Structures are given as C-alpha cells and as structure tokens.
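Enquirer: Prediction below, plus the sequence it came from.
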Amino acid sequence: MSLQAYQQAATRAESPREMEYRLFAQVTLALIDATKIDPTEIHRRVDALDWNRRVWSALSDDCANPANRLPPPLRASIISLAHWVGRHTSAVIRRQEEIEPLIEVNRLIMQGLAPNAAAAAA
C-alpha cells in the first residue's frame, strides 16, 4: 500500500476530534522544532509560526459560524485564544516573546482532544 493510500485510509477512519488532535500534534511538533533554530534566523522559524497561526485562525472562523454546535462559551474561549495566538505570534516574530507559550497552549488543547479526555467527558 502506498503512503498516500495509507494516509487516506487513516483519515477516513479518524473522527473529527482525532483529526484535530493529529493536526495539533503536527503543528506543535513544528513549533518545537522551530525553538531549536536561532531566534535571529526568523525566516527559518516563520513557517511553523505561520502554520500555527493559520490553524488557530481557521478554528476562530469555525467558532464564529452560527452553525457551529459547540457551546457558545467554549466558542468564545477558542476565538479569544486564537486572537491571543495571533498577537503572541507577531511578538515572537519581532523577537519580543518566546515560542514556548504557543506550544503550551497547543498541548493543553491536545489534552482536551485526547481520546481518554473524550471518554471522560462522555
């Protein structure tokens, strides 16, 4: 089986929650890798930072949609976090802040999306 066929089969078998977890794992790993790059080489760090900002922007857009079925307080919290991620990312790019808080927020979201968290919530 080719890698592409495997990835397609895995994607079809994942729940939306599992896909979100996988996406956060991938973008967080990219951020962790970016911390290993000298902060003065921002052009090498921007890809991970921009990817993370785009993920959060998409989440914010989704939560702003009136058809979103998440509870309104949770949607508002996600939108608020997305705004913070955007501001913090800009500060990291300007070398005024560190990447680690972005990683920590993503890890907290991953904990909430983890399969054992879903079972505990049910």
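Expert: Here it is on my side, so go on. Please read all numbers here as calculations on a predicted model, not as lab measurements.

Enquirer: From now on I want contacts and neighbour counts done on CA atoms only, so please keep to that.
Expert: Noted.

Enquirer: Is P115 in contact with E20, as I believe?
Expert: No. In this structure P115 lies outside contact range of E20 using Cα atoms under 8 Å: 11.3 Å.

Enquirer: More neighbours: which of the two?
Expert: Set side by side, P115 and E20 show more neighbours around E20, with 18 against 14, by other Cα atoms under 10 Å.

Enquirer: which non-adjacent residue is nearest that one?
Expert: Spatially, and ignoring its direct neighbours in sequence, E20 is nearest to L113 (7.4 Å; Cα to Cα, 6 or more residues apart in numbering).

Enquirer: Please name the residues that touch the one you found.
Expert: Contacts were defined as Cα atoms under 8 Å, 6 or more residues apart in numbering; by that measure L113 touches R17, E18, E20, Y21.

Enquirer: let's bring in a second one:
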Amino acid sequence: MNKNDHARSGYRAAATPIRTQRDTEYQVFAQVTHRLKAIDEADKSNFPQIAQAVFDNQRLWGILAEDLMEDGNGLPIELRAQIISLAEFVRRHSLAVLGGRASVSAL
C-alpha cells in the first residue's frame, strides 16, 4: 500500500454512513423477520433454528414493550398500549409455536 492508498483508507472509514437509532431498530426487525420467514416448518430437524428465531423475535418484542412502559417514552399512550398488546400476542403465540400448536407465519 503506497502513501496515497493509505491516506484514502483513512477517509473511507469516515465516509461510512452513521446509523440512527431508527435505522438500527429497522435493521434488527428486518433480520429477525427474515429469519422467521425463511424457516421450513415442515422439516422437523429445523426445530433448533425455529426455536432460536422465535426466541430472538420474542426477545425483541419484549425489549420494545419494556421501552414503551418507560415514562420518558415519547409515543402517545394509546399507541404504546397497542404495541404492548402486539408484544403480548408475540409472547403467547411464540409459546404456542414452540409447543407445536401454532405456525410461525403469524409472527
């Protein structure tokens, strides 16, 4: 690497876009949702992958619900209640999926 290449590499790192909290949240939701969609439930040998994807999704919704219960959360209370209700659905449905009584598709 010559001096010019070395100098350019220093600027390359600075040119990396800065992610906002919203960007990060979107990326995490997209990754978890993609993993859930990619699951082949018919293949029973996939249970460890199913369980991990369901657990990660449930954990994500749990973290979201905890944040929504904080006094400092700026969302309207009615919207917070609706999202917390979704988090509760995810919790209950996840248990049903892991118990073999429901499909991953609703998650």
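Expert: Perfect, I can see it now. It should be emphasised that the depicted structure is a prediction, and the values quoted were computed from it without experimental measurement.

Enquirer: Spit out the contact partners of the spatially most central residue of structure 2.
Expert: Most central residue of structure 2, judged by C-alpha distance to the mean C-alpha position with Cα atoms, centre = their mean, is F29 at 3.2 Å. By Cα under 8 Å, 6+ apart, the contact set of F29 of structure 2 is L60.

Enquirer: Trace it over to structure 1, please.
Expert: With the correspondence set by TM-score structural alignment, F29 of structure 2 lines up against F24 in structure 1.

Enquirer: before we move on, what about D56 of structure 2?
Expert: Under the alignment defined by TM-score structural alignment, D56 of structure 2 corresponds to W51 in structure 1.

Enquirer: number of nearby residues for V90 of structure 2?
Expert: Applying the criterion other Cα under 10 Å, we find 21 residues in the vicinity of V90 of structure 2.

Enquirer: Where does the alignment partner in structure 1 of it fall, secondary structure wise?
Expert: For V90 of structure 2, the aligned residue in structure 1 is V85 (criterion: TM-score structural alignment). Using DSSP states H and E, the secondary-structure element containing V85 of structure 1 is helix 72-93.

Enquirer: right, and the helix or strand after that helix?
Expert: Reading on from helix 72-93 of structure 1 to the C-terminus, the next helix or strand found by DSSP H and E is helix 100-113.
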